[in-house]
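J.: model this:
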Amino acid sequence: MDIIQVVGFSLPMFSALVCCVLMIMYRRGSSDTTQRRLAAIMILTYVSAVICWFGIIVYVADYDWFVWINTLFFFALILDQVLLYNFLYNITGTGKREKFHKLHYVIPVLLAVSMGVWSLLVPYEVQYYIVETRGEPAPGYLWYSRFFSSTVPIFIIYNIIYPLLGLFRVKAYHREVVNYSADEQRASAGWLYRLIFLVWLTLPVASGVLFVHKSVFFSSTLTVLGAFLPIFQYLIICYNLMSGNYVIIQPTETEESEGDGNAKARKIDRKKFETYIREKKPYLNSKLKITDMCVELGTNRSYLSSFINSEYGMNFSGYINRQRLDELDRIRVAPENRNAAGIDLVLCAGFSSYRSYIRVKARDDASQTIVF
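T.: A predicted model of the protein is given here:
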């Protein structure tokens, strides 16, 4: 391999390895069950990524070694997107009690076992020939040759289907989280959308192997440059997970009941609600969730969300952040805050960060413009 290929295919491997170590340290230092579960999934994802990139380097550099690790490489390559989807699945729950279907893992295992068993029945020289010729069918072993070389097509299929499933999950999550959390920054699904986009962005490069010979494909500068895209994926996940930049919608017991007692418990008077908001100022809690208010108001999530929507024409997040903007306007004109820094006032008003405030303010200004 030339130096460009060495660097191009090694950097993603080492970046995944570094992220894996950071995730191990993060998991050890966390006592939260959800955080530890998410970290465990990502540790496996990073390990899978390391194996994938190591396999590509070996495929280019050493035919003999690749014959021996092909089954492991094949398994890691198709498992990578399943693990990533499992991670998204756990973050983007909408409050319903649901489990990740085991079939997602069963299929990669069956494919890998099939590859391993079949390879044990095929002479080593045949497998070496397929690698050396970059996918040319070995005489007398047409179907095995096709299966041996099916790694890239299967990889492309998985990189289309699983990000698409993830996109559906993220969109459903985004619709629900605005009625659950008022933390604009942590509840934003922007980085999840960017993650899916980056996965799809690798497809044009990976698809190139279907149209040009593998010897040309793996020596292409475009292929090497495309190998840098996954680095951003690894860093985005690692940063956002370690910084806690997400909100898990916790599942609750079934709240909807037709009993008269529950109906009375859920009823909220607008005047009393506004008195509660004015006096208790729950919006000053930057991590406020709708369930926090439900406890104090003696109601449930579904009713409170519906009440805010019908009475004020906005979702929970929009209503709470509107209160924060009003609070910011009040404390800005207070004499004692005349020399206070803007960021301090923003935090005092209940925003989790200045960036969160900017997002809310921009959206509020846009809505005001539309109304005007």
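J.: can we go C-alpha only for contacts and neighbour counts from here?
T.: OK.
J.: let me know whether G350 touches L284 as I believe.
T.: Yes - G350 is in contact with L284 according to Cα atoms under 8 Å; the separation is 3.9 Å.
J.: the more surrounded of these two?
T.: G350 (26 against 19; other Cα atoms under 10 Å).
J.: so how far is D344 from that one?
T.: Using Cα to Cα, to the nearest Å, one gets 10 Å for the distance from G350 to D344.
J.: cool, and P108?
T.: Taking Cα to Cα as the measure, P108 and D344 are separated by 51 Å.
J.: between the two, which is the more surrounded one?
T.: Remark: of P108 and D344, P108 carries more neighbours, 19 against 13, as counted by other Cα under 10 Å.
J.: residues in contact with the more buried one?
T.: F75, I78, L79 (Cα atoms under 8 Å, 6 or more residues apart in numbering).
J.: quickly find the element holding it.
T.: Assignment of secondary structure by DSSP states H and E places P108 within helix 103-120.
J.: before we move on, which element is V360 in?
T.: Secondary structure (DSSP H and E) places V360 in helix 354-371.
J.: give the buried residues for that helix.
T.: If you call a residue buried by 16 or more other Cα atoms under 10 Å, then helix 354-371 has these buried ones: Y354, S356, Y357, V360, D364.
J.: which other helices and strands contact whichever helix or strand comes after the helix holding P108?
T.: Reading on from helix 103-120 to the C-terminus, the next helix or strand found by DSSP H and E is helix 124-132. Taking 3 or more Cα pairs under 8 Å, 6 or more residues apart in numbering; DSSP states H and E as contact, the helices and strands that helix 124-132 lies on are helix 63-91, helix 142-148.
J.: number of residues surrounding the nearest residue to Q127 once chain neighbours are set aside?
T.: The spatially closest residue to Q127, leaving aside those adjacent along the chain, is V67, at 6.3 Å (Cα to Cα, 6 or more residues apart in numbering). Using other Cα under 10 Å, V67 is surrounded by 21 other residues.
J.: contacts for stretch 3-14?
T.: With contacts defined as Cα under 8 Å, 6+ apart, stretch 3-14 is touched by 49-51, 53-54, 56-57, 219, 221, 224-225, 227-228, 230-231.
J.: next, the structure of the following sequence, for comparison with the previous one:
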Amino acid sequence: MMTKEFLQYAGFSAPVISSLSCLVMLYLYRRRHIQPEEKPLYRLLMAYFGTVGILWVCSMVYVYCPVLYTRINLIYYIGLFWGQVVFYQFIYTLTRHPGERGFSPVHYLVPLVIVGVFAVWSAFVPFDVQLRIVTSRGEIVPGYEAYSHLFTARLLFRGIWNIIYTALAWWRLLGYRKSVSDYSANADRSSLSWVTLLLAISLSLVPPSLLSALYSKQVLISSLLLLVPQIMLVVQHAIVCYNMAVGNFIVIFYPEETEEEIDTEEQQPDENQDELEQKRRKFERYIHKTRPYLNPELKITDLAVSMRTNRCTLSRFINRQFGMNFSQYINQLRLQELKTLRNDPACARLSDEELACMSGFCNFRGYIRVKKMFGQEKKEQEAVSRKAVQSHSENKE
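T.: Sure thing, here's the model as predicted:
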């Protein structure tokens, strides 16, 4: 039967093992399989796993070797802040729009200032006092009350820091979903649903940190409740490592455009109705002849190059002529293709999964996602129509 001490030791070891394992796996994968624009993502993830590994090693040292921890506690302190910042920079880079400014170094400088202040303060506090705070698991030492409170409040700071950066990551994700829908037609990968799960897990790590304000560290460390955030971290590592390895994401990238080209396209005068109608017929003939929507990885830049135009012009054209964004337009064509295949006797024996892939969907899950999306839009349109009719009837009366 497993003892409580063994479970505590395993709990501290699990995040270290998982983070370092993920670091090694991503390093080996990065050397062979990734695209140039994806390299910053993998570097940031490896930095994140390395930071988390060091952080939890310091946590083990805090519990099992207080003297050593007292000497290296600044490493633990900065790791608390930098781990969350690196993870946010990963989300920022993953959801970054072309032309958007780079990640601000201020996010890293603020923790350095905080830790710098603590380091200077620690230089005037005797080593024995610092060791006593560690060994007593947060005892307030007479004469050093303010320092003792700051020394033991790091978990509370971590919880607050976690909330701030998780909220920032949520905001980034919402903006990304609005932009990627006009860039990629892969509804499954562009949704980044696994990132949503990562952020939910990140928030689940906040309560244990905030509990440090109510209970002493002695109680928290001896409680098996501490295993919950440790297990959640391992799950988080597995999710991010798997999805990055299988490429379950889309980096918005416009390699063929310059700002001058975009500005030139946007400054062109509006065309008359006959010209637009002619362009629409030409565009539809091209789409139905070449059927680019059968490519599950189709991006608007791919279609723009094939049609010898600019992606801004193409995006604006689709929005104006069809009343939908690029992703909606392409996935609507895929749904029509799937309907055609289902009515084809030659495809009668094929499963829905096979038909979905033949229609251009990356997988069956992507098809289900698109089907729900269009179904929801149809319901909303019907609700708006009913409301308009009802309003008209009331006004008539």
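J.: what's the mean distance for the helix holding P108 of structure 1 versus structure 2?
T.: Its matched residues in structure 2 lie on average 2.7 Å from helix 103-120 of structure 1 after superposition (mean Cα distance after the TM-score superposition for structure 1).
J.: ok and that helix relative to helix 124-132, angle-wise?
T.: Orientation note: helix 103-120 of structure 1 sits at an angle of 120 degrees relative to helix 124-132 (axes from the mean of the first three to the mean of the last three Cα atoms, to 10 degrees).
J.: buried ones in helix 103-120 of structure 1?
T.: Buried-residue list, helix 103-120 of structure 1, by 16+ other Cα under 10 Å: P108, V109, A112, M115, G116, S119.
J.: closest one of these to L288 of structure 1?
T.: Closest to L288 of structure 1 out of the buried residues of helix 103-120 of structure 1 is P108 (40.6 Å), distances taken as Cα to Cα.
J.: dump the residue contacts of the aligned partner of G50 of structure 2 in structure 1.
T.: Mapped onto structure 1 by TM-score structural alignment, G50 of structure 2 lines up with V47. Residues near V47 of structure 1 by Cα under 8 Å, 6+ apart: A16, L17, C20.
J.: so how far is T45 of structure 1 from the second one?
T.: Right, the one you point to is L17 of structure 1. From L17 of structure 1 to T45 of structure 1 the distance is 10 Å (Cα to Cα).
J.: count of neighbours near the residue mapped onto Y276 of structure 1 from structure 2?
T.: Aligning on TM-score structural alignment places Y276 of structure 1 opposite Y286 in structure 2. Using other Cα under 10 Å, Y286 of structure 2 has 14 neighbouring residues.
J.: buried ones in the helix or strand hosting Y286 of structure 2?
T.: Per DSSP H and E, Y286 of structure 2 falls inside helix 273-290. For helix 273-290 of structure 2, the neighbour count (16+ other Cα under 10 Å) marks R280, F283 as buried.
J.: buried residues in the next helix or strand along the chain from it?
T.: Using DSSP H and E, the helix or strand that follows helix 273-290 of structure 2 in sequence is helix 300-306. The neighbour-count check on helix 300-306 of structure 2 (16+ other Cα under 10 Å) flags I300, T301, D302, L303, A304 as buried.
J.: counterpart of the second one in structure 1?
T.: What it means is T301 of structure 2. By TM-score structural alignment, T301 of structure 2 lines up with T291.
J.: what sits against that match?
T.: Y180, N300, R301.
J.: can you pick the most crowded of the residues you listed?
T.: Result: Y180 is most packed of these (other Cα under 10 Å), 26 neighbours.
J.: ok, now which ones touch it?
T.: I249, K289, I290, T291, F316, S317.
J.: the stretch 151-300 of structure 2: helices as residue ranges?
T.: Using DSSP state H, counting those that start in this stretch, the helices of the stretch 151-300 of structure 2 run over 154-180, 187-190, 193-204, 206-210, 217-222, 227-245, 259-266, 273-290, 300-306.
J.: so which of those is the most surrounded?
T.: Among these, helix 187-190 has the highest mean neighbour count (mean count of other Cα atoms under 10 Å), at a mean of 21.
J.: where in structure 1 does that one fall?
T.: With TM-score structural alignment applied, helix 187-190 of structure 2 matches the range 184-187 in structure 1.
J.: what about the equivalent of I331 of structure 1 over in structure 2, neighbour count?
T.: In structure 2, the residue matched to I331 of structure 1 (TM-score structural alignment) is L341. Per other Cα under 10 Å, the neighbour tally for L341 of structure 2 reads 18.
J.: find the nearest non-adjacent residue to L341 of structure 2, please.
T.: C347 (6.3 Å).
J.: and the one you found, how many neighbours?
T.: Count around C347 of structure 2 with other Cα under 10 Å applied: 13.
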